[in-house]
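Undergrad: no FASTA, just this:
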């Protein structure tokens, strides 16, 4: 079977070797006589998977000892509610940077819970640029400063971080987590839906500093309370067993291939190939994003008109390149080039882009 070249934004590409290992063990996991997805989350078999996944996240990301790692069902969108519910009770205020679709969604939920101060809004530049991080300051008394590291739809990515002093940064890293090293000293909490670089959809990874846990709303219901998940080591309720298992296999592969520095090197190489073709196309392919903040994960581009873009997507699909249509809210085209997408697939895409331009010019 020929595996398609997968440029979908999420759920996204997984390593073929991981899919094959899952396939091998799907019916009978490691000789246990059961599939892991029908095995108790309290079993020894799953217990080892869970512990291994936790340990790999800590090792690969270099998570300091004063941070807890949580696996919470529901994805990053649930975190849009959990964060303000835990940290905005009692009339507290937080700060937000609005840099695209996902930061705006997180903001919309937060302001239903408490007081939100917008310290930056990229509306005037159609969310195609980011401010100099050194110009951003947290509001006095703010409980947290929220930032979205990479906007999946808009193709815009923070390359550096603001200094917010004693105000902890909470960062949504859903679409670029595990794509580069993380300076944990900059953050009070990071969170990410698993379905981009980590594994299948179904849960979020939350990495939260110990002192943040002490600031959680004491009247929070159990599942929405970060302290409960931390105390129960993410086994308060039945976790998304299959998704965590698949993530552990992805993490093992990343570790074997050299960790985050090697991942970052490959990601920059892949994104540069596409951006170079765009920049040398004499305007045939246009990126709306300022060069300094172009995403290494989600490359967005447009062409002269919608009909040409539709033809591009259709011809690419005929060559088994799928997922290149831009998000419905912005149109255009988008190539999501997450960690697990092979370099050879990106090479095939840029060769097709060059061929398509030549045929249509």
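TA: Nice, I can see it. Small disclaimer: the values here were computed from a predicted structure and weren't measured.
Undergrad: CA atoms for contacts and neighbours, from now on please.
TA: OK.
Undergrad: who does the lengthiest helix in the chain touch, helix- and strand-wise?
TA: Counting residues, the longest helix in the chain under DSSP state H turns out to be helix 259-279. Secondary-structure packing of helix 259-279 (3 or more Cα pairs under 8 Å, 6 or more residues apart in numbering; DSSP states H and E): helix 44-61, strand 298-301, helix 343-360.
Undergrad: swap the cut-off to 6 Å and go again
TA: Helices and strands touching helix 259-279, by 3 or more Cα pairs under 6 Å, 6 or more residues apart in numbering; DSSP states H and E: there are none.
Undergrad: List the buried residues for that helix?
TA: Residues 259-260, 263-264, 266-267, 270-271, 273-275, 277-278 are the ones in helix 259-279 that count as buried (16 or more other Cα atoms under 10 Å).
Undergrad: Distance to residue 35 added to those residues, as CSV?
TA: Formatted as CSV, those follow (distance: Cα to Cα, whole Å):
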residue, distance to residue 35
259, 29
260, 31
263, 31
264, 34
266, 34
267, 34
270, 36
271, 38
273, 41
274, 41
275, 43
277, 45
278, 46
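Undergrad: quick one: which of those residues is nearest residue 205?
TA: Comparing those against residue 205 with Cα to Cα places residue 260 closest, at 16.7 Å.
Undergrad: if I read this right, that closest one contacts residue 177, doesn't it?
TA: No - judged on Cα atoms under 6 Å, residue 260 makes no contact with residue 177 at a distance of 10.1 Å.
Undergrad: so who does the nearest residue to residue 326 once chain neighbours are set aside touch?
TA: Nearest non-adjacent residue to residue 326, counting by Cα to Cα, 6 or more residues apart in numbering: residue 333, 4.0 Å away. Taking Cα atoms under 6 Å, 6 or more residues apart in numbering, we find residue 333 in contact with 300, 301, 302, 324, 325, 326.
Undergrad: hold the first one in mind and look at this next one:
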């Protein structure tokens, strides 16, 4: 099997052992006589899968007992609206660090006043604002932990403060250790590190779940989803199953400490290669805000970028084109991207720079 090195920003590369296990069980899951894809979400087999997934995710993220873990649909984009729908009564504080933050702000403004506490938009989102004091007189504060389009990441999170703190971790959840108790809500579309597209992980303090808006249509009420254990409606059963396999894979690899070490090793190698050829590869993010998930850079001309992308396709590299809104090159190196893949890419980058300088 000739698998490419998949650098796509999402849906993204998944761990090969997880795909192999899912393949092995695809037609007949543990002698159930059917695939997980065909399984009723009310069946004993799926209820076991759901509980095992929650347990594995809780273990790897060190989630305390006072948090609900929900598996919802609609992606993080639906949460942009559902969170303010439930919790924005007067005003909320948002930190604007990129396109996804802007979309979250846009949705929140439909339900109340939004205070943009800090923004890096004036420099085209090339940095994460530092030394931020989150307001304590708002219903909640909101940040986006990693920015896939602009290649920036919160390397140290702001402290929660007096108001609840929500974080969109779609593109770097399960990539590093963090104290989940610093946040009241952690949510993520799974299609980067946590699983395939189609399921959204929402981790919420139980006391906040209890305070959520019960005057909304049922599908937008967190309390209903928590009380029904993510089975109020038919959940994405196969995606939840894969989230569980990935969480178990992370634990078998040594947990988040090992995963984070690998991710830093990959990032440091790639950034070193760029910095040593900074006249050819120009990073778009400031050094103190560089992402270890999505590395973005430009070449001296768009013609060279086009040539770079054409040649990478002949090397079994895929998904290196920058987001359509900014252009350039983007290297997404989520958990399942091997160090070998980054080593091969950086060797290509060295050769390409030498031949085209």
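TA: It's in. Here the structure is a predicted model, which is why all the values come from computation and not from measurement.
Undergrad: before we move on, the earlier item: buried ones only from the contacts of residue 333 of the first structure, please, as a PyMOL command.
TA: Remark: buried members of the contacts of residue 333 of the first structure, expressed as a PyMOL selection using 16+ other Cα under 10 Å:
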select buried, resi 300+301+302+324+325+326
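Undergrad: Pick out the most distant pair among the contacts of residue 333 of the first structure.
TA: Spatial extent of the contacts of residue 333 of the first structure (Cα to Cα) is set by the pair 302 and 324 at 11.3 Å.
Undergrad: Translate residue 285 of the first structure into the numbering of the second structure.
TA: Matched across to the second structure, residue 285 of the first structure falls on residue 281, judged by TM-score structural alignment.
Undergrad: burial of its match, as a residue count?
TA: For residue 281 of the second structure, the count of nearby residues is 20 (other Cα atoms under 10 Å).
Undergrad: helix, strand or coil for residue 34 of the first structure?
TA: Assigned state for residue 34 of the first structure: coil (three-state reduction, DSSP: H, G, I helix; E, B strand; the rest coil).
Undergrad: so what's it up against?
TA: residue 28.
Undergrad: Would you map the strands across the first structure?
TA: 5-6, 67-73, 93-98, 115-121, 145-148, 150-151, 156-157, 169-172, 187-193, 203-209, 298-301, 321-322, 333-336 (DSSP state E).
Undergrad: just how off-centre is the third one within its chain?
TA: Averaged C-alpha coordinates place strand 93-98 of the first structure at 20 Å from its chain's average position (Cα atoms, centre = their mean, to the nearest Å).
Undergrad: Can you spell out which helices and strands pack onto it?
TA: strand 115-121, strand 145-148.
Undergrad: Average offset of that strand relative to the second structure?
TA: Compared with the second structure after the fit, strand 93-98 of the first structure shows a mean deviation of 0.5 Å (mean Cα distance after the TM-score superposition for the first structure).
Undergrad: residues in the second structure matched by that strand, start to end?
TA: Aligned using TM-score structural alignment, strand 93-98 of the first structure spans residues 91-96 in the second structure.
Undergrad: if we can go back for a sec, trace the residue nearest to residue 326 of the first structure over to the second structure, please.
TA: Residue 333 of the first structure maps onto residue 329 in the second structure when the alignment is built from TM-score structural alignment.
Undergrad: State the distance from its match to residue 283 of the second structure.
TA: Distance from residue 329 of the second structure to residue 283 of the second structure, counting by Cα to Cα, to the nearest Å: 10 Å.
Undergrad: can you list residues touching both of these two?
TA: Shared contacts of residue 329 of the second structure and residue 283 (Cα under 6 Å, 6+ apart): 296, 297.
Undergrad: how about residue 260 of the first structure, what's its match in the second structure?
TA: In the second structure, residue 260 of the first structure lines up with residue 256, judged by TM-score structural alignment.
Undergrad: Revised request: answer the last question for residue 167 of the first structure.
TA: In the second structure, residue 167 of the first structure lands on residue 163 (TM-score structural alignment).
Undergrad: One more: residue 118 of the first structure?
TA: Per TM-score structural alignment, residue 118 of the first structure is aligned with residue 116.
Undergrad: Not counting sequence-adjacent ones, nearest residue to that match?
TA: Here the residue nearest residue 116 of the second structure, using Cα to Cα, 6+ apart, is residue 94, at 4.9 Å.
Undergrad: The one you found and residue 77 of the second structure, how far apart?
TA: 15 Å.
Undergrad: same thing with residue 326 of the second structure?
TA: Taken as Cα to Cα, the span from residue 326 of the second structure to residue 77 of the second structure is 20 Å.
Undergrad: Kindly report the same for residue 284 of the second structure.
TA: 25 Å.
Undergrad: Counterpart of residue 340 of the second structure over in the first structure?
TA: Counting by TM-score structural alignment, the partner of residue 340 of the second structure is residue 344.
Undergrad: Residue 284 and residue 77 of the second structure: which is more packed in?
TA: Per other Cα under 10 Å, whichever of residue 284 of the second structure and residue 77 has more neighbours is residue 284, with 20 against 17.
Undergrad: List the residues that contact the residue nearest to the more buried one when sequence neighbours are not counted.
TA: Leaving aside its chain neighbours, residue 284 of the second structure sits nearest to residue 297 (5.3 Å; criterion: Cα to Cα, 6+ apart). Neighbouring residues of residue 297 of the second structure by Cα under 6 Å, 6+ apart: 282, 283, 284, 329.
Undergrad: If anything else comes up later, I'll come back, but that's it for now.
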